[in-house]
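Asks: Sequence plus predicted model, see below.
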Amino acid sequence: MVSAVTVQETGKLPLALIVDDSLSNRMTLEAMLRIQGFEVITAENGESGVNQFRELAPELVLMDVQMPVLDGIEATRQIKSHAGDNFVPVIFVTSSEDEEIVKRCIDAGGDDFFQRPFSPSTLNAKIKALRRIGNLYNEVRGLNSLREREEDIAEQLFSNAIESGNVADSKVRIYKRPAATFSGDVQLTAFRPNGDLNVLLGDFTGHGLTSVIGALPLSETFRAMTRKGYSGEEILLQINRKLHGLLPSGMFLAASFVTLDVSSGHARIWNCGMPEILLMDGRSKELKKVIPSADPPLGILSELDLTPVENVQVNPEDRILLMSDGVHEARSPKGEMFGEERLLMAANKGMKHGNLMDQVVFSVGAFMAGRTQDDDVSLIEVPGYVQAPPQSFEQVGQNSIEKVSEDEHWKWSIVLRGGSLKRVNPVPLLLGQLQELEGPGEHWQHLFTVVTELFVNALDHGVLGLDSSLKSSPEGFAEYFQARESRLENLSDGYVKIRVSHAPIDNGGRLMICMQDSGKGFDHQAWLEAIAADKIPDDGLSGRGIKLLMEMCESISYSEEGSRVDVSFAWSNS
């Protein structure tokens, strides 16, 4: 409805359409409307009224009910259809007192109704009321339009700033179908410096624009800590602390997190308030394991005590399926939920036909049968093996040592004792320090592997006294990690000392790394001789770390009965 302000701005009177087969009625209504400041057009039947509405777009329609050619009820349906999202009030004017006719008029889209005879003041009051409704409608429509534009911008920001950095690997499949313009689900993937793959599927409370509050810091924390080599547990704990201080009361993040360890063929899985994670066997084509939620969602508690990580062996043909609760809670037209039983049937069928995620998505869509979804639907399908993008740099051999300037050296050290060995991972601290001092570079990915191997050996085999031969079988691998968690939990003494010194060389640098632990040491000479004689099986886990260090470092030497190891790692920036 056009307001008085619009008239003043445009210099035109608002246009009203009168549709009535009675000439006297048309003349009476026209006189009343002109007094109220309207320009008036008339039509003697519904068909003519619809045509004039389409041609001249009036802002108000007074409609008779019973007319030849096309009655007022059908004419109103056509007018409302043509008006679309524009609010054009239609007032029915009739002499009938039949309640059924009144109901049909309202059902057809009529906005008001009055009977003859009526006074000009009554008509004036109804028009003023509809004008107020029209103004409010236009205001709400404008606000909705603004909100939609903001959501479109937020969705572009979400896609560009958050999801565009995901791993570009066709084997890691991601599906997202938001319930609104903006999804409250977040899918993140990234490689650690040693080639392990981190995957996070998060579901913020509700859906829509408010979820961007947490999505940006979530993605920044995930990528930065993954890039520096932090473990999945450390990343989840930091995300929890950040979201707890940021999110408003009542808002939190349910999350599934997977670290795919490409070197050991294992997956480490955390489930914080999400639906069950499915591990599908690529050989039997059936369900291999279900990982339910064992921890609360993130952002609720200031500090989170995560349960021990779920370690599972995976084959390259296996598939890990993460999903948001929008899958389980999808509803049919009758209101029935999709549920776990239908999900497992779809997953098993999908594995047999080689289209796990596609089959689940298809089954959910067929079950909903066109019903509007209540929540965001998200899935991530992770294969049992993903190859990290190849990285290349030139290693510097022993014969390439250049003169070192003493004033360019720097040193870094840390000592971890007792319980701090459970709480602190020194590897990302060292990598962060290196990047601060020496800048970014592909060589840090290789160094991450070296330092991680040294620290894990010092902690696991030195301080905790774990036997690496346990990892020679899947059952032993699980036993190994259970024992590790138990001994770490009860650790009260012991230490690991790390000292690193840097010396620049031509177009590169060299790090001397010393790792010493409080353990009893081991027969390192026997291992070195076995590796030199090529007696370490390639498919074995025990002893492979020492062989890896020998391949990646310039030199490696053990002392103090094996509780201390010194390595030299060099690189070239060319």
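Replies: The structure has been received and is ready for your questions. Every value quoted in this text rests on a predicted model; they were computed, and no experiment measured them.
Asks: drop to CA atoms for contacts and neighbour counts, all remaining ones
Replies: Noted.
Asks: and the residue nearest to residue 452 when sequence neighbours are not counted, what helix or strand is that in?
Replies: Among residues not flanking residue 452 along the chain, residue 427 sits closest, at 6.3 Å (CA to CA, 6 or more residues apart in numbering). Per DSSP states H and E: residue 427 is located in helix 426-438.
Asks: now residue 496
Replies: Going by DSSP H and E, residue 496 is in strand 495-505.
Asks: buried set for that strand?
Replies: For strand 495-505, the neighbour count (16 or more other CA atoms under 10 Å) marks 495-498, 500, 502-505 as buried.
Asks: CSV please, covering the residues you listed and showing distance to residue 53.
Replies: Output for the buried residues of strand 495-505, formatted as CSV (distance: CA to CA, whole Å):
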residue, distance to residue 53
495, 86
496, 84
497, 85
498, 83
500, 83
502, 82
503, 84
504, 82
505, 84
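Asks: right, and out of those residues, which lies closest to residue 460?
Replies: Nearest to residue 460 among the buried residues of strand 495-505: residue 496, at 10.7 Å, using CA to CA.
Asks: helices or strands up against the helix holding residue 427?
Replies: When contacts are defined as 3 or more CA pairs under 8 Å, 6 or more residues apart in numbering; DSSP states H and E, helix 426-438 packs onto helix 212-228, helix 443-456.
Asks: now the ones you listed in CSV, with distance to residue 521?
Replies: CSV is the format used below for those (distance: least, CA to CA, whole Å):
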stretch, distance to residue 521
helix 212-228, 29
helix 443-456, 13
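Asks: another structure for you, compare them:
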Amino acid sequence: MSRSQMLTRLATHNDPDASRARRVLVVEDDASLRLLLSAVLTSRVSEFELEVSEAPSFKAANAAMQDQHGFDLVLLDNYLGDGEGVDLLPDLMAAAKSWDRAFVPVIMISGNHDQSFLASCFSRGASDYVVKPFDVNLLAFKVNALLQSQTVQEQLAEQNSLLLELIAEREQEESMARFAYDYLLRRTHLVDQGVFAQVVSCSAFGGDLVLSARTPGGRYLFMLTDATGHGLSAAITLLPLVRVFQGMAQKGFGLQQILIELNRHLLSDTPDDRFVAAICLELDPLRDEIKVWNGGMPALLQVGQDGSVMSRVCSSHMALGILSDDLFDVALEPLSLVDTHYLLMVSDGVTEQMSPEHQPFGHRRLEMCLRADPDITLDVIMQALEHFRASEPVMDDLSVCVVAPQRVLQSLSDDSMKDELDPLTSLRHHSPFKWQLSQAGLELGQHRVPLLFSQFLQEMGADQALSERVFTILAELCANAVDHGLLGLDSQIKEQVDGFTTYLALRDERLSQLTDADRIDVLLSWTPTGENSHENAGLIIEVCDTGEGFDMQEIQKRQDRMMSGRGLVLVASLSTQLEVLPPGNLIKVRIG
């Protein structure tokens, strides 16, 4: 039976056997009285179709009870020629179980008025008692009432059985969903050095999720999300978000591009009434900077060395999954790392948690929990929440995240490319190699080249630090070649209000117009150390596009005045030598 069928049965209280004939056994040794009882049943019990069977003795009644179809009601005389009816009651109760009846009523018929005898009948399982001589109308009324009660009992038993099936099916589905959900969290929920996070769900599934990822270029991305609603429906909303976040981070996309794609997927893959509030961080060890995006979450607190609040980054954006591309804003707010000890982020379940006196925890209590040591702050907040809510249940998913940027950046920099004394150590004894790749037309929008070359280097034996360095260099050079060399985009657009969204929209439009004649060529070559000299040792990266080129000196002047468009400055800091060859469409970089 399908779930919809079970639900229909539950909703309509439909008993599949309600229309069947009811089988009644009359146990009476007096033939005339037996005939009277049968006549009363067939003529005066009109609400049910009855099949009446007769047993003239104790022995015959025992034999009738072996009938596999069983009976729905028994009229039982006590004084039988070969025994007493009261002694049949235990066997009747046992037989009822084999007949698959939830309830088999028995009406005792006797002239005995003794109270102790009546008590014995009821204690052994009798449902009612009729004293001889009896009124036939009263007997018919009792039979009708007991059969109706039996019908209700059967319906309840049927509904309970269906309900247990539904519960078992739901538990099985939730168990499978929980397994998949936990597996997803194990693959995506990374708590790194300098990051302290705790999530408490108000049900088996949660709508709050902490995500972190490191891009191939060495940037660290962090996201705290709060999906609409609670339980499984909220958790399911996060599935497309997790997939996109992890996939794009692995390919080296920046936070702004990831946010745009997350918003698109939530708009297309989830119902209209579902959205995801989020607060996101992007930490870049190469630039020593941190940027924040807050869409619909409580304010991020920037905490100083003494545990005091230096600034608050309030929500200035709509949550993900609400606005279309042309209205969605991905502007990031930069934060100064000077004197920043840690950043505190919470979901609204924390500030809105109620006490037994129906008071919210609030922002003031949250800030009172701040401590100079970020390691302690998380525990202090969770303990304060536990004490505050006392006996009150967790009303919403609770998430508390503490990020110490300097610790995160330090952990990223310990093995990073800019701290490597000899970035070519892992290739020093490798034979020469050269790999060239061309990409043209619509494929240029896929951002595959940096990742492919980074993976190629790792296959050739390069360590992670060098692979990340090459990825970062190629990401900047390929973006420069496509955006400026082929598409003719101006980085100054990003400096305007909503400039990044405008820039990406214009980029998508011009990308769609590219042909196979529009191409970039990338060359990676390794020349190992010579026998007597280190002069020729080096890793060479060349990126050439089919565009018209640009004036490098003019670009450098503009970069000094702009927040964006500083990619070549970063490339120069990661390389030994950088050359832009005339007419400006060929850039050559040397490491080593």
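Replies: Thanks, I have the structure now. The structure presented is a predicted model; accordingly, all values stated were derived computationally and were not measured.
Asks: TM-score of the superposed pair?
Replies: The TM-score (TM-score structural alignment, normalised by the length of structure 1) is 0.62; 438 aligned residues with a CA RMSD of 4.9 Å.
Asks: still on that earlier bit, relative to helix 212-228, how tilted is the helix holding residue 427 of structure 1?
Replies: Using axes from the mean of the first three to the mean of the last three CA atoms, to 10 degrees, the direction of helix 426-438 of structure 1 lies 90 degrees away from that of helix 212-228.
Asks: how big is the offset of helix 426-438 of structure 1 relative to structure 2?
Replies: Its aligned residues in structure 2 lie a mean 5.7 Å from helix 426-438 of structure 1 after superposition (mean CA distance after the TM-score superposition for structure 1).
Asks: Report the angle between that helix and helix 443-456.
Replies: Using the same axes, to 10 degrees: helix 426-438 of structure 1 against helix 443-456 is 150 degrees.
Asks: Excluding chain neighbours, give the residue nearest to residue 510 of structure 1 in space.
Replies: Using CA to CA, 6+ apart, the closest residue to residue 510 of structure 1 is residue 570 (4.2 Å).
Asks: What segments of the stretch 451-574 of structure 1 are strands?
Replies: Using DSSP state E, counting those that start in this stretch, the strands of the stretch 451-574 of structure 1 run over 495-505, 508-517, 555-559, 564-572.
Asks: Surely the residue nearest to residue 452 of structure 1 is in contact with residue 229?
Replies: Yes. With contact defined as CA atoms under 8 Å, residue 427 of structure 1 counts as touching residue 229 (7.2 Å).
Asks: can you confirm residue 291 of structure 2 is in a strand?
Replies: Yes. The assignment for residue 291 of structure 2 is a strand, going by DSSP: H, G, I helix; E, B strand; the rest coil.
Asks: now for it: what does it line up with in structure 1?
Replies: Matched to structure 1 by TM-score structural alignment, residue 291 of structure 2 sits across from residue 268.
Asks: ok, its match - contacts?
Replies: 258-261, 309-312 (CA atoms under 8 Å, 6 or more residues apart in numbering).
Asks: which of those residues does structure 2 keep?
Replies: With both residues aligned by TM-score structural alignment, their matches' CA atoms under 8 Å, the contacts of the contacts of residue 268 of structure 1 that structure 2 also has are 258-260, 309-312.
Asks: a markdown table please, covering the residues you listed and showing distance to residue 481 of structure 1, neighbour count and secondary structure.
Replies: Below are those laid out as a markdown table (distance: CA to CA, whole Å; neighbours: other CA atoms under 10 Å; DSSP: H, G, I helix; E, B strand; the rest coil):
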| residue | distance to residue 481 of structure 1 | neighbour count | secondary structure |
| --- | --- | --- | --- |
| 258 | 16 | 24 | strand |
| 259 | 15 | 23 | strand |
| 260 | 16 | 28 | strand |
| 309 | 9 | 18 | coil |
| 310 | 9 | 16 | strand |
| 311 | 8 | 17 | strand |
| 312 | 11 | 18 | strand |
